[in-house]
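Asker: Sequence and predicted structure, then a few things I'm wondering about:
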Amino acid sequence: MEYQYPIDYHWTTDETITVIHFFEAIEKAYEKGIEREELMAAYRRFKEIVPSIAEEKKLCGEFEEMSGYSSYRTIKKAKEAGSGDKIMMK
């Protein structure tokens, strides 16, 4: 797809990579599925960089607007899933 990931230019390179990795995990959930543990690990690392709920909503909203992939719905489904489940979004 042709879009850019929402990033904050105040982040370090490592922080930017962590956030991009999270959004790639969301893409993977939509495109081919992802193991729940892998997705939740990416989300936990993302939350270390973006602890604010307001900032998370802003970034995830921008990502959804550009990609069509909902981080909120994906994480919600992962939280409801059991350990060892594969997360597949439609």
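Answerer: Arrived safely. Residues are numbered from 1 along each chain as shown.

Asker: C-alpha only now, for contacts and for neighbours.
Answerer: Will do.

Asker: ok, now which ones touch the residue of the chain most remote from its centre?
Answerer: Most distant from the centre of the chain: His10, at 19.2 Å, with distances by CA atoms, centre = their mean. Neighbouring residues of His10 by CA atoms under 8 Å, 6 or more residues apart in numbering: there are none.

Asker: ok, structure two:
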Amino acid sequence: MNNYSYPIFPDWSKEELMDMMALYNAVESAYEDANGVNAEKVVKLYNRFREINPAKMEQKQIDRDFQNISDYSIYKTFQAATKAKTKNIRM
């Protein structure tokens, strides 16, 4: 796993920060791990992401920032997870 400087907002609580890190790591796994990542986990983490960042503009900004840093899309990974026919998804 690469060490990226993840998009982080100072107003996130410690719990929100941990949840966001879990999402970033899950997206990374979808792209990097041979077995991919559990699709259900991605959907749950993405829904939590939307709770933490209810504004669509904020969600898009975070996804853009994350994509600029890692080349991985949070939203595209979520879309793949919602359409998954298998337990795990791989990007």
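Answerer: Received it, and whenever you're ready, just let me know what you need. Since this is a predicted model, take the numbers as computed values, not measurements.

Asker: TM-score of the superposition?
Answerer: The TM-score (TM-score structural alignment, normalised by the length of the first structure) is 0.89; 88 aligned residues with a CA RMSD of 1.2 Å.

Asker: before we move on, back to that, quick check: the residue farthest from the centre of the first structure is in a helix.
Answerer: No. Counting by DSSP: H, G, I helix; E, B strand; the rest coil, His10 of the first structure falls outside a helix, being coil.

Asker: now it: how far from Met1 of the first structure?
Answerer: Computed as CA to CA, to the nearest Å, the His10 of the first structure to Met1 of the first structure distance reads 25 Å.

Asker: So which elements touch the helix of greatest length in the second structure?
Answerer: Criterion DSSP state H: the longest helix present in the second structure is helix 14-32. Packed against helix 14-32 of the second structure by the contact rule (3 or more CA pairs under 8 Å, 6 or more residues apart in numbering; DSSP states H and E) you find strand 37-38, helix 39-52, helix 74-83.

Asker: Of the ones you listed, which stretch is the most buried?
Answerer: Neighbour counts (mean count of other CA atoms under 10 Å) averaged over each of those peak at strand 37-38, with a mean of 21.

Asker: Pull up the aligned stretch in the first structure for that one.
Answerer: Under TM-score structural alignment, the match for strand 37-38 of the second structure in the first structure covers residues 34-35.

Asker: mean shift of the matching stretch relative to the second structure?
Answerer: Here stretch 34-35 of the first structure, set against the second structure after superposition, deviates by a mean of 1.0 Å using mean CA distance after the TM-score superposition for the first structure.

Asker: that older thread, with distance to Tyr24 of the second structure added, can I get the helices and strands packed on helix 14-32 of the second structure in CSV?
Answerer: Formatted as CSV, those follow (distance: least, CA to CA, whole Å):
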stretch, distance to Tyr24 of the second structure
strand 37-38, 12
helix 39-52, 9
helix 74-83, 8
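
Asker: Now do Glu64 of the first structure against Gly82 of the first structure, distance only.
Answerer: 25 Å.

Asker: out of the two, which sits in the busier spot?
Answerer: Glu64 (17 against 12; other CA atoms under 10 Å).
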